[in-house]
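Q: fold the following for me, if possible:
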Amino acid sequence: MIIEITLLCIAAFLAAFVDSIAGGGGLISLPAFLMTGISPHMALGTNKFSSTCASFTSSIKFAQSGKVDSKILKFLVPFTLAGAVIGTHTMLNINTEYLNTIVVVLLLLVSTYSIFSKNIGMENKFKALKKKSVFWGILLAFSLGFYDGFFGPGTGSFLIFGLIYIFNFDFVRAGGNSKILNFTSNITSLSIFLINGQIDYRLGIPAAISMIIGSRLGASTAILKGSKLIKPIFITISLCLAVKIFYGIIK
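A: As a prediction, the model looks like this:
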């Protein structure tokens, strides 16, 4: 059991480190929880518990560094919350078979666009808040809040890309704002798992501690190294997520 928890903590640390930079940490952490032998629902709930602690930590770090825009988030956070509530309650009533395919296609498109658009996300070109950008931001926040509550994989990557495209942020500022939105949807879904008793604290607490350390270090690295570091990691994680989900479809 000690070896099992140690390996889980290592995976949790790496997952949080990567997730705080470019999203996609669930690619590492969820399989690690499943490998401990707990049920899929318990793995999802325990992973959500640990990852919520991590996203809270990285959110604080980004906010302390001035990489979070409260004037924008005050419009987006309520819609992320609403979307997550609806998405979580809808989760058991819709077949995710077709959603898997859609997510793979979207991740590939996002990755390809980021690869060939050399300047995207490299400089912060946000100037002023406009009604049009607020509208699209609200739509993004609600849609990805719903998606994160309902399904989840790739939420962080989609948020970063969407915020860059809509508000002309660089990867660092998009990452900071995405963490606040991701934390909002995470804690909403976590509440449902808590109510249903789907959290194994024996595994969740040590994993959460490891994730807190990893997320803080990852956020510090992202802020220090900037978009030149984040962009290649963002593209790599997006492609890995697409491959993993596609493998799950054809398996």
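Q: going forward, measure contacts between C-alpha atoms and count neighbours the same way
A: OK.
Q: all helices for the stretch 51-200 of the chain, in order.
A: 70-90, 97-116, 131-150, 155-167, 171-195 (DSSP state H, counting those that start in this stretch).
Q: between the longest one and helix 155-167, how many degrees?
A: Orientation check (axes from the mean of the first three to the mean of the last three C-alpha atoms, to 10 degrees): helix 171-195 against helix 155-167 gives 140 degrees.
Q: still on that earlier bit, looking at the helices of the stretch 51-200 of the chain, which is closest to Leu241?
A: Across the helices of the stretch 51-200 of the chain, Leu241 has its closest neighbour in helix 97-116 (7.6 Å, C-alpha to C-alpha).
Q: just checking, what packs against that closest one?
A: helix 155-167, helix 227-250 (3 or more C-alpha pairs under 8 Å, 6 or more residues apart in numbering; DSSP states H and E).
Q: list the buried residues of that helix.
A: For helix 97-116, burial by neighbour count (16 or more other C-alpha atoms under 10 Å) applies to 100, 103-104, 107-108, 110-111, 114.
Q: next: stretch 38-48.
A: Those would be 42-48, for stretch 38-48 by 16+ other C-alpha under 10 Å.
Q: do the same with stretch 233-249
A: 233-235, 237-242, 245-246.
Q: to compare against the first, here's another:
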Amino acid sequence: MEYILLFFTGICATTLGTLAGGGGLISLPMMLLLGIPVHSAIGANKVSNTVSSFSSFFHLYRKKQLSFKEVYWIIPISIVGGISGGYIASSLSEKNMYVIAIGLLIFAFITSYLGKGNFTGEESLRANKISIPGLYGIGIYDGLFGPGQGTLMLYLFSYLNIAYIRAVGYVRLATFSSCIGAATTYIMNGKIIWPITIALLAGSLTGAQIGVRIAEKLKPRLVKPVLRVVTIALIIQILVNQIM
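A: This is a model prediction of the structure:
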């Protein structure tokens, strides 16, 4: 029964994560509720995110909705950002990490009303003075804390006037890049409970394919309202975790 529940948890979490980020809102609390040790729960998430993120990206790449030549540089920036965030995390208290997370999410929420981007643009993603520090900073956040990484990245691509379906593909590639190192670390440290991880992974792969197909049909004008709802939910979850 536990494995079936984890399978459907993976579907729901990754469908949401693909569309607007914030899949951890569903998967991590559910695993902790089932009594799974926190490091094993995070490790299961990282492993499943690595595989499911790549599957979403590959689906869009195969359909020629995006070009690898345009986005290959995301990979090293996300990896270095994740490593930097992990290093910084060792010198910060948990309380300060929560403050940073809430501050970034509130900032993203406010700028979503100020910015003109609405995911209808056809700009190409270029390495410039906004995209490089933006992606690197979000990579640091992912390594430092994690929840909301995909949501923050979608806000960045909206500001850069990137079409929604391409933004989804770029976010999934960045998530794959930042998670692969973390997943390897958890595996090498023996933190992975494989039956649980495989059940979540199977659901995540299914959710990734559901999510990317919904994204292909989702009207761009609906994306920002969904992002704002997910952002508020993330802020509430972080505040509740801090209080408890």
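Q: please state their TM-score.
A: TM-score of the superposed chains, computed with TM-score structural alignment, normalised by the length of the second structure, equals 0.91; 244 aligned residues with a C-alpha RMSD of 2.0 Å.
Q: how about TSV for the helices and strands packed on helix 97-116 of the first structure, with distance to Leu140 of the first structure added?
A: TSV is the format used below for these (distance: least, C-alpha to C-alpha, whole Å):
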stretch	distance to Leu140 of the first structure
helix 155-167	7
helix 227-250	18
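Q: which of the ones you listed sits closest to Phe183 of the first structure?
A: Closest among those, using C-alpha to C-alpha: helix 155-167, at 10.1 Å.
Q: report the angle between the axes of that closest one and helix 70-90?
A: On the basis of the same axes, to 10 degrees, helix 155-167 of the first structure is oriented at 140 degrees to helix 70-90.
Q: which residues touch helix 155-167 of the first structure?
A: 19, 22-24, 107, 110, 120-121, 125-126, 133, 136-137, 140-141, 144, 147-148, 169-171, 174-175, 178-179, 182, 234, 238 (C-alpha atoms under 8 Å, 6 or more residues apart in numbering).
Q: could you rerun that using 6 Å?
A: Counting by C-alpha atoms under 6 Å, 6 or more residues apart in numbering, helix 155-167 of the first structure makes contact with 23, 121, 126, 133, 174-175, 178, all of which sit outside it.
Q: and the two most separated of those?
A: Gly23 and Ser133 (22.7 Å).
Q: comparing these two, which shows the higher neighbour count?
A: For Gly23 of the first structure versus Ser133, neighbours defined as other C-alpha atoms under 10 Å are more numerous around Gly23 (28 against 17).
Q: how about the nearest residue to that one, chain neighbours excluded?
A: For Gly23 of the first structure, ignoring the flanking residues on the chain, the nearest one in space by C-alpha to C-alpha, 6 or more residues apart in numbering is Gly156 at 4.4 Å.
Q: need the counterpart of that neighbour in the second structure.
A: Using TM-score structural alignment as the criterion, Gly156 of the first structure maps onto Gly150 of the second structure.
Q: then Gly26 of the first structure?
A: Match for Gly26 of the first structure (TM-score structural alignment): Gly24.
Q: what about its match, neighbour count?
A: 21.
Q: same check on Ile94 of the first structure?
A: 10.
Q: my read is that Cys179 of the second structure contacts Val51, right?
A: No: with contact defined as C-alpha atoms under 6 Å, Cys179 of the second structure does not reach Val51; the gap is 9.3 Å.
Q: so where does Thr18 of the second structure fall, helix or strand?
A: Following DSSP states H and E, one finds Thr18 of the second structure within helix 2-20.
Q: any idea how far Gly17 of the second structure is from the most centrally placed residue in the second structure?
A: Central residue of the second structure (C-alpha atoms, centre = their mean): Gly150, 3.3 Å from the mean position. Distance of Gly150 of the second structure to Gly17 of the second structure, given as C-alpha to C-alpha, to the nearest Å: 7 Å.
Q: what's the answer for Arg166 of the second structure, then?
A: 15 Å.
Q: more neighbours, the two?
A: More crowded of Arg166 of the second structure and Gly17, by other C-alpha under 10 Å: Gly17, with 30 against 23.
Q: how about the contacts made by the closest residue to the more buried one other than its chain neighbours?
A: Of all residues not flanking Gly17 of the second structure in the chain, Gly23 sits nearest, at 4.2 Å (C-alpha to C-alpha, 6+ apart). If you count contacts by C-alpha under 6 Å, 6+ apart, Gly23 of the second structure has them with 13-14, 16-17.
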